[in-house]
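K.L.:
What follows is a protein structure lacking sequence information:
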């Protein structure tokens, strides 16, 4: 009986899973950016009901596991007779998850901007939109960049949970190949190396930016 081997077809299957991991991370992060900005602005708004709504949203998605969120979005739509593909449920869940975390990161960055600058802009007669667009948000974006990159690393690794609803991304593709060639250590070593190749450069980049910001403050 011929022993199964890890050949080009199996490696190509793993690389296809890697492609879907990147796509899911891009969708979740890209969708989380505008929604997260909305959450951050609501969290720092003057109207109390906006702050409470944003606080509830953040508490919901930061206080529950991503795995549970994937389950709810995947099976929750079915309760209302809506059948959506796994990738759509995962994309919605990752976007909602990212919006809560990015919103809280950016909320902290917005509040870290010196109040004297916003007061000066207000005294000059600049309306809220101009103050945020031209003064507060550019500085907040710079301050939040290391934490934002750190969350992107977490999101890349979090896409591995999509396998629980039947989506074939990098981790799930590695599991399938491992079950077919009976070489789990080799296969998951390759999968781990691919995750490392994605996440480690981002971590280094975030650390470098953080050190530059720290030097700029001195």
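P.N.:
Yes, it's here. Bear in mind that the values here come from a model prediction, so they are computed numbers and not experimental data.
K.L.:
use CA for all of it now, contacts and neighbours both
P.N.:
Fine.
K.L.:
Please enumerate the helices of this protein.
P.N.:
Under the criterion DSSP state H, helices of the chain are mapped to 8-43, 48-62, 66-79, 86-112, 115-123, 128-130, 137-158, 170-181, 184-217.
K.L.:
Next, the buried residues of stretch 23-43.
P.N.:
For stretch 23-43, a neighbour-count test (16 or more other C-alpha atoms under 10 Å) marks 23-33, 35-43 as buried.
K.L.:
hang on, the earlier thing: now tabulate the helices of the chain in TSV and tack on distance to residue 164.
P.N.:
As requested, the helices of the chain are exported to TSV (distance: least, C-alpha to C-alpha, whole Å):
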stretch	distance to residue 164
helix 8-43	14
helix 48-62	18
helix 66-79	8
helix 86-112	10
helix 115-123	45
helix 128-130	42
helix 137-158	12
helix 170-181	9
helix 184-217	17
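K.L.:
Pick the most buried one from those.
P.N.:
Most buried of the helices of the chain by mean neighbour count (mean count of other C-alpha atoms under 10 Å) is helix 86-112; its value is a mean of 23.
K.L.:
quick one: that helix to helix 48-62, angle?
P.N.:
130 degrees (axes from the mean of the first three to the mean of the last three C-alpha atoms, to 10 degrees).
K.L.:
Helix 86-112 - contacts with which helices or strands?
P.N.:
Helices and strands touching helix 86-112, as assessed by 3 or more C-alpha pairs under 8 Å, 6 or more residues apart in numbering; DSSP states H and E, comprise helix 8-43, helix 48-62, helix 66-79, helix 137-158.
K.L.:
Okay, one more to line up with it:
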């Protein structure tokens, strides 16, 4: 690959990387919010809402993410509404990954000792106050490593959004290959860029897990 070709290809890929990072950040925020709400409903909600939250988790954990994206992008249009491809990607990834994040949060909530609830009641805190002041901060520390691991999965899942036409990193790589060929070199660059984003996070998770292990 010539230097000029490499420079032009890298420019397109970096633009796609920026879109991937923007899509990832928005989807992480949305998926975390959805997952936390679903986990709280499953753990503390009334029977009806707990069943709905469980159905949501089981439904999206049991179906491919591409189906979710296709349904949102084309399904909204079917009902006479228009949705931007970026918005469709954010909504689809948030809903899909929220189901997995919900299980991460739920396991963290259940890992908080029951005695914490009892102490909170003795101090006169309501159930809501106890959750936000006592349980949730401890849950955050427990679930942080697996939560970051799920975020890594979400970042890699953004490549599937290219199937609905979003010009993110993978879509940029495909466009270059369609134009000039050389798939090994181009997809190699795409893989390197994904690696540059994901590797520091994966290393952080490993170091954090090692610090938590008893010496």
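P.N.:
Sure thing, it's come through. Because the structure is predicted, anything quoted here is derived from the model rather than measured.
K.L.:
So for residue 216 of the first structure, which of the helices and strands packed on helix 86-112 of the first structure sits nearest?
P.N.:
Of all those, helix 137-158 sits nearest to residue 216 of the first structure, with 11.0 Å by C-alpha to C-alpha.
K.L.:
The closest one: how far from the chain's middle?
P.N.:
Offset of helix 137-158 of the first structure from its chain centre (C-alpha atoms, centre = their mean, to the nearest Å): 9 Å.
K.L.:
And the contacts of stretch 45-60 of the second structure?
P.N.:
38, 39, 41, 42, 43, 44, 95, 96, 99, 100, 102, 103 (C-alpha atoms under 8 Å, 6 or more residues apart in numbering).
K.L.:
what's the answer for stretch 194-205 of the second structure, then?
P.N.:
Contacts for stretch 194-205 of the second structure (C-alpha under 8 Å, 6+ apart): 145, 146, 148, 149, 152, 155, 156.
K.L.:
gap between the fifth one and residue 129 of the second structure?
P.N.:
Think residue 152 of the second structure. 32 Å (C-alpha to C-alpha, to the nearest Å).
K.L.:
And for the last one?
P.N.:
Plainly put, residue 156 of the second structure is 37 Å away from residue 129 of the second structure if you go by C-alpha to C-alpha.
K.L.:
do the same with the second one
P.N.:
For residue 146 of the second structure, the distance to residue 129 of the second structure (C-alpha to C-alpha) stands at 26 Å.
K.L.:
so who does residue 173 of the first structure touch?
P.N.:
So residue 173 of the first structure contacts 13, 14, 17 (C-alpha under 8 Å, 6+ apart).
K.L.:
Which of those are conserved in the second structure?
P.N.:
Shared with the second structure under both residues aligned by TM-score structural alignment, their matches' C-alpha atoms under 8 Å, the contacts from these are 13, 14, 17.
K.L.:
Same list (these) but as JSON lines, adding distance to residue 211 of the first structure.
P.N.:
Compiled in JSON lines, these are given as follows (distance: C-alpha to C-alpha, whole Å):
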{"residue": "13", "distance to residue 211 of the first structure": "39"}
{"residue": "14", "distance to residue 211 of the first structure": "36"}
{"residue": "17", "distance to residue 211 of the first structure": "34"}
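K.L.:
Closest to residue 210 of the first structure out of those?
P.N.:
residue 17 (31.7 Å).
K.L.:
ok, for residue 102 of the first structure, nearest residue in space, not its chain neighbours?
P.N.:
residue 36 (5.2 Å; C-alpha to C-alpha, 6 or more residues apart in numbering).
K.L.:
so that neighbour sits right up against residue 97, yeah?
P.N.:
No - the criterion here is C-alpha atoms under 8 Å, and residue 36 of the first structure misses it with residue 97 at 9.4 Å.
K.L.:
residues touching the residue positioned nearest the centre of the second structure, list them.
P.N.:
Centroid-nearest residue in the second structure, with C-alpha atoms, centre = their mean: residue 154, separated by 3.8 Å. Neighbouring residues of residue 154 of the second structure by C-alpha under 8 Å, 6+ apart: 24, 27, 28, 93, 97.
K.L.:
Closest one of those residues to residue 211 of the second structure?
P.N.:
Distances from residue 211 of the second structure to the contacts of residue 154 of the second structure, taken by C-alpha to C-alpha, are shortest for residue 28, at 25.1 Å.
K.L.:
Show me what that closest one lines up with in the first structure.
P.N.:
Applying TM-score structural alignment, one finds that residue 28 of the second structure aligns to residue 29 in the first structure.
K.L.:
got the contact list for its match?
P.N.:
94, 95, 98, 152, 155.
K.L.:
try residue 133 of the first structure
P.N.:
Contacts of residue 133 of the first structure (C-alpha under 8 Å, 6+ apart): none.
K.L.:
Alignment lookup: residue 206 of the first structure to the second structure.
P.N.:
In the second structure, residue 206 of the first structure lands on residue 205 (TM-score structural alignment).
K.L.:
Tell me the spacing between that match and residue 212 of the second structure.
P.N.:
Taking C-alpha to C-alpha, one finds residue 205 of the second structure at 11 Å from residue 212 of the second structure.
K.L.:
next one: residue 71 of the second structure
P.N.:
41 Å.
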